[in-house]
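Enquirer: here is a sequence together with a model predicted from it:
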Amino acid sequence: MANQIVADARDVSVDISFLMAAHNAAPWIETAIRSALDQAGVAVEILVVDDGSVDGTASVVARLAAEDPRIRRIPLDGAQTGAPRGPSAARNAALKAARGRWLAILDADDLIVPDRSRTLLDLAAATNADLIADNPIPFSGGFDPHGAGMLERGREPYLFTVDLAQYLTCNRMLTPGVKLGYLKPMLRADFVRRHGLRYDAEVRIGEDFLFCAAALAAGARFVVSSYAGYGYRRGPASLSHRLHLADIQRLDAAFAAWAEQRERSPEIGQAAHAYRDSLATAQVIARVIDAAQGGHWLRGAALALARPRAWRLLTGSLMAAAGNRFKKRLRPALPDALPAGQG
């Protein structure tokens, strides 16, 4: 009987395939999966790729998959326990196995509201979109579906389209404004397959940004709605919480290789140059912070002097690092230097 249920589930036409990369997501992944299963008015499948987790992620997914055949565990070639290959490799594995008419990104520590998928599918049909995204609601504790989104909601929901130059410009690192690269899009599967779109397996941050940029370069119509149906968890466990130098360098190399292969208008060329310039600044900041945290203040200062535009962005981080280091040096002497109760 169980085998028949699985066979029946796989014969059903799938509206949306959720691509879920998971690494040490045991505390949250059940919430994410169940939110996808609870989507109203659509047929879904959830493709979970466990990327070298060392916690209970695998057992949670196995238990849920045994209960519902719409959950599919996808193996990740080359993944080793404790040595993750990264979200791009995991997304590619899910992408290869997906059967849905649409592909939806859902991170293993996030969640979506029940009407999100149906709402976005209807908006895509009305606007002829190949790529559609909504307004993520950041949260760190309990999720409030009426909380403030990344985009201004306004009195009534609204839509806007995004072209490639705009997308590159709004995603420059270390600049003010909403970063559309944080949006978790849905993509028309036949468009992705027709243009052979894949994630760059070496990239560990900005992977969705690069994927969407490639889709836009291939002619995708990208529509964004102020409707908010995606809960974006923020916290120390989030991959984007801390940017590491090696990750920024991988993103820079992948973007440079991608940009060189594309015919560009002057506007897109200027936007691509500005985006790479922001990555260069981010790399300097990462180097300076690494040097400061290692106690190499002169080296950090020399690096900062070579990139004046990084000074303003570095001030707060360096003062905090210096303050923490100064406190650590003073702490052992405080009991001897001050009478009890006056510290």
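Expert: Arrived safely, thanks for sending.
Enquirer: C-alpha only now, for contacts and for neighbours.
Expert: Fine.
Enquirer: and the closest residue to residue 301 other than its chain neighbours, how far is that from residue 92?
Expert: Distances taken as Cα to Cα, 6 or more residues apart in numbering put residue 288 closest to residue 301, at 7.2 Å, once the chain neighbours are dropped. Going from residue 288 to residue 92 by Cα to Cα, to the nearest Å gives 34 Å.
Enquirer: mind listing the strands for the stretch 201-343 of the chain?
Expert: Taking DSSP state E, counting those that start in this stretch as the criterion, the stretch 201-343 of the chain contains strands spanning 222-225, 230-233.
Enquirer: ok, structure two:
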Amino acid sequence: MNHPARWWHALPDGRIQCDLCPRDCQLHEGQRGACFVRQMQDGGMQLTTYGRSSGFCIDPIEKKPLNHYYPGSSILSFGTAGCNLACKFCQNWDISRSKDMDRLLASASPQAIAEAAVAHGADAVAYTYNDPVIFAEYAIDTALACRARGIRNVAVTAGYIHPAPAREFFAVMDAANVDLKAFTDDFYHQLCGGHLQPVLDLLAYVHHETACWLEITTLLIPGHNDSPAEIGRLAHWIARELGPDVPLHFSAFHPDWKMADVPDTPPATLSHARHIAQDAGLNYVYTGNVHDRAGGTTFCPSCQAALIVRDWYDIRHYELTTDGNCPHCKARIAGHFGASLGRDGKAFGPHRIPVHISS
């Protein structure tokens, strides 16, 4: 349904400008922004997907991916439609690039989502599948309803958002995984329809100026952003600007959307990228979308003990102290860890449970 949107201003010529993201879309009456879900109506801006979703699922938190935020816990995931970037390699293009509002078959108020998370035993709610930045009003209202019920909030986003709305958005998020899609502006401009610097600024803001736990994912695409030199620059920037304890995930590409002619990412590329990032000084580097036991394991940066061993989204071994320290050398492991692994000391595991919510 439509809902009054925020972060816009009127222009002298009768149009309005959206101030949510760096695209700065300028709209005539009835026109939609590049994200397709923010529209000028009756002289103002409306969010056309408020309260509507492409579906709800209970996932393991490791699927977001978050490896240092309450491992083994479960999370209620949902998204809407549309996106403010135009990535030619989008792996969720049927949702993020959809202009068909009929795909949004589920409807739920913020309060209903919070109640569903409680009822299904989820520890958190994830705003994901498409980018929650474009439905920020709905995400913020839902996050506030969740916090009132003791439910944490997680954003999975490309981080393409202006500073003012980012302050309000990340003030109610407890953790985030931000896609750092590449480390060149040419990549962002040619393959995503955006720019690199706003994302770097957002990463620094979230890490240094909010209480939101941050992890980063880079999808490695053969021949486009997977050169050792670029990976090294990316990792050195994270180590220098954010510090060595921000987890970095390198994820494998598979042919999709408008890049169906590009081959899968070889597992060796991910392993090499992981070693490059470790050599750059990062303490927690992971591989994703491939079967790689070492690349899924959390090692103590001090004594190198294998503390959390993962097989895909399944935790096979866990030995952190209740306060998140290595039991061998007592070094502190960066992140947020509960008194036990998941609920009742058991990890949620590699499950995916569809959920029906009715407002």
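Expert: Yep, it's here. Quick caveat: nothing in here was measured; it's all calculated off a predicted structure.
Enquirer: quantify their similarity with the TM-score.
Expert: Here the TM-score for the pair of chains, by TM-score structural alignment, normalised by the length of the first structure, is 0.29; 161 aligned residues with a Cα RMSD of 6.2 Å.
Enquirer: give me the number of residues near residue 164 of the second structure?
Expert: Per other Cα atoms under 10 Å, the neighbour tally for residue 164 of the second structure reads 12.
Enquirer: next: residue 125 of the first structure.
Expert: Neighbours of residue 125 of the first structure under the rule other Cα under 10 Å: 10.
Enquirer: can you name the element that comes right after the helix or strand containing residue 310 of the second structure?
Expert: Element membership for residue 310 of the second structure, per DSSP states H and E: strand 306-311. Counting by DSSP H and E, the next helix or strand C-terminal to strand 306-311 of the second structure is strand 314-318.
Enquirer: counting neighbours, which bits of that following strand end up buried?
Expert: 314, 315, 318 (16 or more other Cα atoms under 10 Å).
Enquirer: check the gap between the last one and residue 201 of the second structure for me.
Expert: Right, residue 318 of the second structure. According to Cα to Cα, residue 318 of the second structure stands 34 Å off from residue 201 of the second structure.
Enquirer: just the second one next, same as before
Expert: If you measure residue 315 of the second structure against residue 201 of the second structure using Cα to Cα, the figure is 33 Å.
Enquirer: for the first one, same thing?
Expert: Residue 314 of the second structure sits at a distance of 34 Å from residue 201 of the second structure (criterion: Cα to Cα).
Enquirer: got the angle for the strand holding residue 310 of the second structure vs strand 314-318?
Expert: Angle of strand 306-311 of the second structure versus strand 314-318, following axes from the mean of the first three to the mean of the last three Cα atoms, to 10 degrees, is 160 degrees.
Enquirer: just checking, what packs against strand 306-311 of the second structure?
Expert: Applying 3 or more Cα pairs under 8 Å, 6 or more residues apart in numbering; DSSP states H and E, one finds that strand 306-311 of the second structure contacts strand 298-299, strand 314-318.
Enquirer: format those strands as TSV; extra columns: distance to residue 8 of the second structure.
Expert: Output for those, formatted as TSV (distance: least, Cα to Cα, whole Å):
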stretch	distance to residue 8 of the second structure
strand 298-299	43
strand 314-318	44
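Enquirer: of the ones you listed, which is nearest residue 271 of the second structure?
Expert: Closest to residue 271 of the second structure of these, according to Cα to Cα: strand 298-299, at 14.7 Å.
Enquirer: circling back to that earlier point, tell me which of the helices and strands packed on strand 306-311 of the second structure sits nearest to residue 145 of the second structure.
Expert: Among those, strand 314-318 comes nearest to residue 145 of the second structure, with 29.9 Å by Cα to Cα.
Enquirer: residues making contact with the next helix or strand after that closest one?
Expert: On the C-terminal side of strand 314-318 of the second structure, the closest following helix or strand by DSSP H and E is strand 353-355. Contacting residues not belonging to strand 353-355 of the second structure are listed as 55, 56, 57, 58, 59 [Cα atoms under 8 Å, 6 or more residues apart in numbering].
Enquirer: swap the cut-off to 6 Å and go again
Expert: 56, 57, 58 (Cα atoms under 6 Å, 6 or more residues apart in numbering).
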